[in-house]
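Participant: Just to be clear, the model below is a prediction. Sequence and coordinates:
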Amino acid sequence: MNARERLVASAQDLLWERGYGGTSPKAIQERAGAGQGSMYHHFAGKAELAVAALSRTAEAERERAEAVLGGDGSALERITAYLRRERPALRGCPIGRHAADPDLVADPALRAPIEETFAWLRGRLAALVASGQRDGELREGPDPDAIAAAVVAIVQGGYVLARASGSQRSFDDAIEGAVQLVAALAR
């Protein structure tokens, strides 16, 4: 891995662990095994590196979600598989944790990968719900966009509950509740 890649990977890890304000350029350089000159050769500063790291994290999360949402099965099966996908809940969501970082959300460039990822996920889930409704698998009537927003909110809330309780079980309970709510849409 070249220095640029090591810097981005290190920034990804540190941003998830410490947040934007708690992640110094020096800490990124140390973890990456790269010097200051190397960092500033590849990036104009911490913010530009953070955008690259957040964008990479967002892309990876979209790929993980799409692997399930775009897989085989009915709309309900794919949404359920997305919900039940294994996640390290006690670490928090790789994207959602950043939405609670005041330094990060205050900057439109830093916030953009987070906004784009949640917008993509909501759109992808809404399209699946709408498809299930058109195919007669899911009841017509409930708004696909509202269902998608609720699914995303439950997953993110599950992370918060898990971190607050120190228990994966809190996350799992929230997910099981979401699975039951979505299953109630079936015909």
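Facilitator: It's in.

Participant: Could you use CA atoms for every contact and neighbour count after this?
Facilitator: OK.

Participant: Which helix or which strand is home to A162?
Facilitator: helix 144-165 (DSSP states H and E).

Participant: Other residues contacting that helix?
Facilitator: For helix 144-165, the surrounding residues in contact (C-alpha atoms under 8 Å, 6 or more residues apart in numbering) are 83, 89-93, 96, 118, 121-123, 125-127, 129-130, 168-175, 178.

Participant: Whichever of these end up buried, select them in ChimeraX.
Facilitator: In ChimeraX, a selection of the buried entries from the contacts of helix 144-165 looks like this (16 or more other C-alpha atoms under 10 Å):
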select :83,89,90,91,92,93,96,118,121,122,123,125,126,127,129,130,168,170,171,172,174,175,178
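
Participant: In helices only, show me the contacts of helix 144-165.
Facilitator: Within those, residues falling in helices by DSSP state H are 83, 96, 118, 121-123, 125-127, 129-130, 168-175, 178.

Participant: second one coming, line it up with the first:
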Amino acid sequence: MDTAERLIESTRALLWERGYTGTSPKAIQQRAGAGQGSMYHHFTGKPDLALAAIRRTAREMRAKAEELFSAPGTAVERVTAYLHRERDVLKGCPIGRLTQDPEIMADAELRAPVGETLDWLRERLAKLLAEGRGRGELSAALDPARTAATIVATLQGGYVLARAAGSVEPFDQAIAGVLGLLAAHAGPR
């Protein structure tokens, strides 16, 4: 892995662990095993490096989700697979956590990939649910856009509840609850 890659990967890890405010250039350099000169050779500063790290995290999250959303199966099966995929629940969502960082939210450029990723997730889920409704897998009464927003809000809220409790149990309960709501809208196959 070259220096620029080590810097990006170190920044990604630190942003997830500490947030933007708690991630210093010195901490990034130490974790990456890179000097200050190397960091500023590849990036104009912490915001530029953070933006590269956030964009990569967002791209990877979308790719992992899309892999599950595009898999064979009913809409509910694919949403279930996405919600049950392996995650580090107690660390939280690497994108969702950034919404709690005031410096990220105050900077339009840093905030953009965060908002775009959450928007993409809602839109992709809505499309998947609409597909399921169109195939008769889900009730015509189900509103895909509102249901997608509910799923994303439940997922992000589940992370918060789990972190506050120091246990994955509240997350698992939230996911089971939203899947129960979806099951209530299941149509005949």
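Facilitator: Right, received. Where do you want to start? Worth saying up front: this structure is predicted, and the values here are computed from it rather than measured.

Participant: residues touching W16 of structure 2, list them.
Facilitator: Here W16 of structure 2 is in contact with 91, 93-94, 97-98 (C-alpha under 8 Å, 6+ apart).

Participant: Looking at structure 1, which of these hold up?
Facilitator: Among these, the ones still in contact in structure 1 (both residues aligned by TM-score structural alignment, their matches' C-alpha atoms under 8 Å) are 94, 97-98.

Participant: quick one: which of the residues you listed has the most company?
Facilitator: Using other C-alpha atoms under 10 Å as the neighbour criterion, L98 leads those with 22 neighbours.

Participant: Can you verify my assumption that that residue contacts G19?
Facilitator: Yes: if you go by C-alpha atoms under 8 Å, L98 of structure 2 and G19 touch, sitting 6.6 Å apart.

Participant: picking up where we left off before, could I get the contacts of W16 of structure 2 as a markdown table with distance to E5 of structure 2?
Facilitator: A markdown table is the format used below for those (distance: C-alpha to C-alpha, whole Å):
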| residue | distance to E5 of structure 2 |
| --- | --- |
| K91 | 23 |
| C93 | 22 |
| P94 | 18 |
| R97 | 22 |
| L98 | 21 |
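
Participant: Restricted to strands, list these.
Facilitator: Assignment to strands by DSSP state E places none of those there.

Participant: just the residues you listed now: which is nearest A34 of structure 2?
Facilitator: In terms of C-alpha to C-alpha, no member of the contacts of W16 of structure 2 lies closer to A34 of structure 2 than P94, at 23.5 Å.

Participant: List the contacts of that closest one.
Facilitator: So, once contact is read as C-alpha under 8 Å, 6+ apart, P94 of structure 2 ends up touching 15-16, 57.

Participant: Mind filtering the residues you listed down to those shared with structure 1?
Facilitator: Where structure 1 agrees (both residues aligned by TM-score structural alignment, their matches' C-alpha under 8 Å), the contacts of P94 of structure 2 reduce to 16, 57.

Participant: Show me what the strand or helix carrying E77 of structure 1 is packed up against.
Facilitator: Per DSSP H and E, E77 of structure 1 falls inside helix 75-84. Judged by 3 or more C-alpha pairs under 8 Å, 6 or more residues apart in numbering; DSSP states H and E, the packing partners of helix 75-84 of structure 1 are helix 46-69, helix 108-134, helix 168-183.
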